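Chemist: Below: sequence and its predicted model.
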Amino acid sequence: MFGRKKTPSVDSYSSGASSEKEWRLIERVVMANTAELKRGRRWGIFFKLLTFIYLFVLLGVYFQNSVDLSDHAHSTDHTAVVDIDGVISASDQANADAIIANVRRALSHQGTKALVLRINSPGGSPVQSAYVYDEIRRLRAIYTEIPIYAVIVDTGASGAYFIASAADEIYANGASVVGSIGVTAAGFGFQGLIEKLGIERREFTSGEHKAFLDPFSDVDPEEQALFEALLTDVHEQFIDAVKQGRGDRLVETEDVFSGLFWTGSQALELGLIDGLKSTGQLAREIGHPSLVDFTSRPSPFEQFTNRFGASVAQNLVKLLQNDQFNLQ
């Protein structure tokens, strides 16, 4: 009994082996977690670098644009270009204030020898169009040595043609859409629908015609006549502006003021335009082929934020569609 070396039991061996396995397992888990953290950190650094590079590129584009604008002050003689693109509206890029500011900036530049209004618009607000028309006519009387041309690209219709008629001369492509000298207003009537749905219409007004053109009521013949007279008055203003701008060049046919539109080739025969030329061709022919764009546009940062916002919205929609998360 005494002096005998005690041998370890089976349970002791089993416990030691189990403890060693547990430590090895813990070690593997810790190592795997460490490796994952390193990979995540590397990817984080990579994406941060990409973000910084993208921002530096944006800043470079922004400053390059700023340099280009400042270089206008030292440029040689040129043909200035102001784009009128899209719907003409106070809430859109083609609004009167922006267009007029661009035109003034172009005409006041010392190197400007001619100005081209490069138009690609289906029209829009008659008020915004009239503002631009009146200002261009006023500026023509001030900058008499600088001719103002309008060049219609794809479309120069309705309010866009209203603006074009203020120019000294109008040009287009043979396939351009030109004209549509008219005024339109449209709406819907829902009175039959709410009757079928059993909805009672409750309306309280002070003034005989305060509920004028209410879409949930039948059209009143007297109010219809009043509204048509309003449209006719605006149409007459449009016609007078075109006649004043085009003068004897205009061929007054039965349809020319009817709201119809024509191709550039047909518009040439009607005297709505003066020829078939592009902006570049016109600039070369008047002797100032160098084109300088004076159109104000959203800054690169604004474009980036708009695209970023749209991208975020699209991803949110996709997440909602895939049920990847729920709104509580």
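Modeler: Looks like it arrived, so ask away.

Chemist: use CA for all of it now, contacts and neighbours both
Modeler: Will do.

Chemist: What segments of the stretch 201-328 of the chain are helices?
Modeler: 221-246, 264-269, 279-285, 300-321 (DSSP state H, counting those that start in this stretch).

Chemist: before we move on, what about the stretch 51-200 of the chain?
Modeler: Counting by DSSP H, counting those that start in this stretch, the helices of the stretch 51-200 of the chain are 96-108, 126-142, 159-164, 191-196.

Chemist: I'd like the distance from Ala32 to Arg39, if you could.
Modeler: Ala32 is 11 Å from Arg39, where distance means CA to CA, to the nearest Å.

Chemist: Just the buried positions in stretch 62-72, please.
Modeler: By 16 or more other CA atoms under 10 Å, the buried positions in stretch 62-72 come out as His72.

Chemist: Contacts for that stretch, please.
Modeler: Applying CA atoms under 8 Å, 6 or more residues apart in numbering, the external contacts of stretch 62-72 come out as Val292, Ser299, Pro300, Phe301.

Chemist: filter those residues to the buried ones?
Modeler: Using 16+ other CA under 10 Å, the buried ones in these are Val292, Pro300.

Chemist: Could you provide the contacts of stretch 62-72 in CSV, with additional columns for distance to Lys210?
Modeler: Shown next, in CSV, are the contacts of stretch 62-72 (distance: CA to CA, whole Å):
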residue, distance to Lys210
Val292, 50
Ser299, 43
Pro300, 46
Phe301, 45
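
Chemist: ends of stretch 120-130, how far apart?
Modeler: Using CA to CA, the end-to-end distance of stretch 120-130 comes out at 17 Å.

Chemist: what does stretch 114-131 give?
Modeler: 21 Å.

Chemist: Likewise for stretch 274-282?
Modeler: With CA to CA as the measure, stretch 274-282 spans 12 Å from end to end.

Chemist: do stretch 196-209 as well
Modeler: End-to-end span of stretch 196-209 (CA to CA): 26 Å.

Chemist: Go ahead and name everything in contact with it.
Modeler: By CA under 8 Å, 6+ apart, stretch 196-209 touches Ile194, Ala211, Phe216, Glu223.

Chemist: Just name the closest of those residues to Pro126, please.
Modeler: Using CA to CA, the shortest approach to Pro126 within the contacts of stretch 196-209 belongs to Glu223, at 21.5 Å.

Chemist: dump the residue contacts of the closest one.
Modeler: Going by CA under 8 Å, 6+ apart, Glu223 touches His209, Phe212, Leu213.

Chemist: In ChimeraX, how would I select just the buried ones from these?
Modeler: In ChimeraX syntax, the buried subset of those is picked out as below (16+ other CA under 10 Å):
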select :213
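
Chemist: ok, structure two:
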Amino acid sequence: MKQPLSRLLPKSLRSDITTIPVVRLQGTIMASGSPLRQHLSLSSTAGIIEKAFSYSAPAVAIAINSPGGSPVQSRLIYKRIRDLAEEKKRKVFVFVEDVAASGGYMIALAGDEIIADPSSIVGSIGVVSAGFGFQEMIGKIGIERRMHTSGRNKAILDPFQPEKKQDVEHLKTIQEELHQAFIAMVKERRGARLADDEDLFTGLFWSGERGKALGLVDVLGDMRSYLRSRYGDKTRLKLVSHPRGLFGRRLTLFGTATRGIDIAAAATDGLLQAAEEQALWRRYGL
């Protein structure tokens, strides 16, 4: 018995199969990170995002798992996704895994629809800044702090000096501006889907199920089931990843991810970043 000619073609070229490119965005969001640790920034994600939109497909699926981080990088990633979606006329479906909170939720706003597991964590629409004060410690161990500036506010929020009320007020003013910009993004993208709830923009976070009730999420479900319900049982998911070089190492603009690294410096930076990342993840019980 002869097989139809379509069966001889690659799956992606068969007319009866819909291939949806999938981009996985996982990690904390920061402008730069240790090459040995996963992080999200525009530079680390732009390549795979643009590759996903180059496919001849009706939509792009984005799986996100991030507790947040840099508001600038979050917005840049969000904007790159939306710009390409409008340019290529593609639907964008965002699927929340463990968490899409703070900057992670900001990126999720790029989706025309947001789909989450009932146990996912979403929200945390707010701005936070944290640090430590070391002024008493250095005095106890006999260290003298010496700082010389030009500009009376150049040393604002120096962790080795006592905290000043006017410095904190200035920081809170900036935080409020960033918070209002975040709120405006949520209202623009979610619109009438948002519930009238006084806690929505207070920085609280919720389960995916509660997030749906609040209008932060459209559907509860998983990627495979949801996309098959939209495009049919023969829908195929195609993971888009960074190109791999010799021995499977991931290639970057400057060669392999570990080229030219000072190992001792990388280890020190890695420990600090690991502590910061753990603090972000543990805020959501992860």
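Modeler: It's in. Computed from a predicted model, the values in this text were never measured in an experiment.

Chemist: Can you tell me what Gly174 of the first structure aligns to in the second structure?
Modeler: Mapped onto the second structure by TM-score structural alignment, Gly174 of the first structure lines up with Pro118.

Chemist: Run the chain-centre distance for stretch 121-131 of the first structure.
Modeler: 16 Å (CA atoms, centre = their mean, to the nearest Å).

Chemist: do stretch 103-120 of the second structure as well
Modeler: 10 Å.

Chemist: gap between the two ends of that stretch?
Modeler: By CA to CA, one end of stretch 103-120 of the second structure lies 15 Å from the other end.

Chemist: Surely Ala108 of the second structure and Val94 touch.
Modeler: Yes. Counting by CA atoms under 8 Å, Ala108 of the second structure touches Val94, with 6.0 Å between them.

Chemist: any common contacting residues for those two?
Modeler: Common neighbours of Ala108 of the second structure and Val94 (CA under 8 Å, 6+ apart) are Ile64, Ile114.

Chemist: Who has more neighbours out of those two?
Modeler: Neighbours per residue, other CA atoms under 10 Å: of Ala108 of the second structure and Val94, the larger number sits with Ala108, 33 against 26.

Chemist: So what does Gly131 of the second structure match up with in the first structure?
Modeler: Aligned against the first structure by TM-score structural alignment, Gly131 of the second structure finds its counterpart in Gly187.

Chemist: can you map out the strands along the stretch 1-150 of the second structure?
Modeler: Using DSSP state E, counting those that start in this stretch, the strands of the stretch 1-150 of the second structure run over 19-26, 28-29, 39-40, 59-66, 91-101, 113-116, 121-123.

Chemist: compared with the first structure, how much does the fifth one deviate?
Modeler: By mean CA distance after the TM-score superposition for the first structure, the fitted strand 91-101 of the second structure averages 0.7 Å away from its aligned residues in the first structure.

Chemist: Check the last one too.
Modeler: Compared with the first structure after fitting, strand 121-123 of the second structure has a mean deviation of 0.7 Å; criterion: mean CA distance after the TM-score superposition for the first structure.

Chemist: what do you get for the first one?
Modeler: Strand 19-26 of the second structure differs from its equivalent in the first structure by a mean of 0.8 Å after superposition (mean CA distance after the TM-score superposition for the first structure).

Chemist: helices or strands next to that strand in the packing?
Modeler: Packing partners of strand 19-26 of the second structure (3 or more CA pairs under 8 Å, 6 or more residues apart in numbering; DSSP states H and E): strand 39-40, helix 42-53, strand 59-66, strand 236-239.

Chemist: what's the answer for the second one, then?
Modeler: Under the contact criterion of 3+ CA pairs under 8 Å, 6+ apart, the helices and strands touching strand 28-29 of the second structure comprise strand 39-40.

Chemist: Number of residues surrounding Gly208 of the second structure?
Modeler: When neighbours are counted by other CA under 10 Å, Gly208 of the second structure registers 29.

Chemist: With adjacent residues omitted, what lies nearest to the counterpart of it in the first structure?
Modeler: In the first structure, the residue paired with Gly208 of the second structure according to TM-score structural alignment is Gly264. Nearest residue to Gly264 of the first structure in three dimensions, chain neighbours excluded: Gly174, at 4.3 Å (CA to CA, 6 or more residues apart in numbering).

Chemist: Quick check: that neighbour vs Thr263 of the first structure, distance?
Modeler: Separation of Gly174 of the first structure from Thr263 of the first structure (CA to CA): 6 Å.

Chemist: try Phe47 of the first structure
Modeler: Remark: distance between Phe47 of the first structure and Thr263 of the first structure (CA to CA) = 52 Å.

Chemist: Can you get me a residue count around Ser207 of the second structure?
Modeler: Applying other CA under 10 Å, we find 17 residues neighbouring Ser207 of the second structure.

Chemist: wouldn't it be in contact with Ala116 here?
Modeler: No. Checked against CA under 8 Å, the pair Ser207 of the second structure and Ala116 is beyond contact range at 9.1 Å.

Chemist: which among the contacts of stretch 196-209 of the first structure gets closest to Ser19 of the first structure?
Modeler: For these, the closest approach to Ser19 of the first structure (CA to CA) belongs to Ile194, at 78.8 Å.

Chemist: Tell me who's in contact with that closest one.
Modeler: Taking CA under 8 Å, 6+ apart, we find Ile194 of the first structure in contact with Glu200, Arg201, Phe216.

Chemist: If any of the residues you listed are buried, put those into a ChimeraX selection.
Modeler: Buried residues among the contacts of Ile194 of the first structure (16+ other CA under 10 Å), as a ChimeraX selection:
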select :216
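
Chemist: any chance of the helices of the stretch 201-328 of the first structure in a markdown table, plus distance to Gln128 of the first structure?
Modeler: Converted to a markdown table, those look like this (distance: least, CA to CA, whole Å):
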| stretch | distance to Gln128 of the first structure |
| --- | --- |
| helix 221-246 | 12 |
| helix 264-269 | 24 |
| helix 279-285 | 24 |
| helix 300-321 | 24 |
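
Chemist: most tightly surrounded among those?
Modeler: Greatest average neighbour count among the helices of the stretch 201-328 of the first structure goes to helix 264-269 (a mean of 21), per mean count of other CA atoms under 10 Å.

Chemist: residues making contact with that helix?
Modeler: Contact with helix 264-269 of the first structure is made by 172-179, 251, 273-276, as judged by CA under 8 Å, 6+ apart.

Chemist: Who are the contact partners of the match of Gly174 of the first structure?
Modeler: Taking CA under 8 Å, 6+ apart, one finds Ser207, Gly208, Glu209, Leu220, Gly221 in contact with Pro118 of the second structure.
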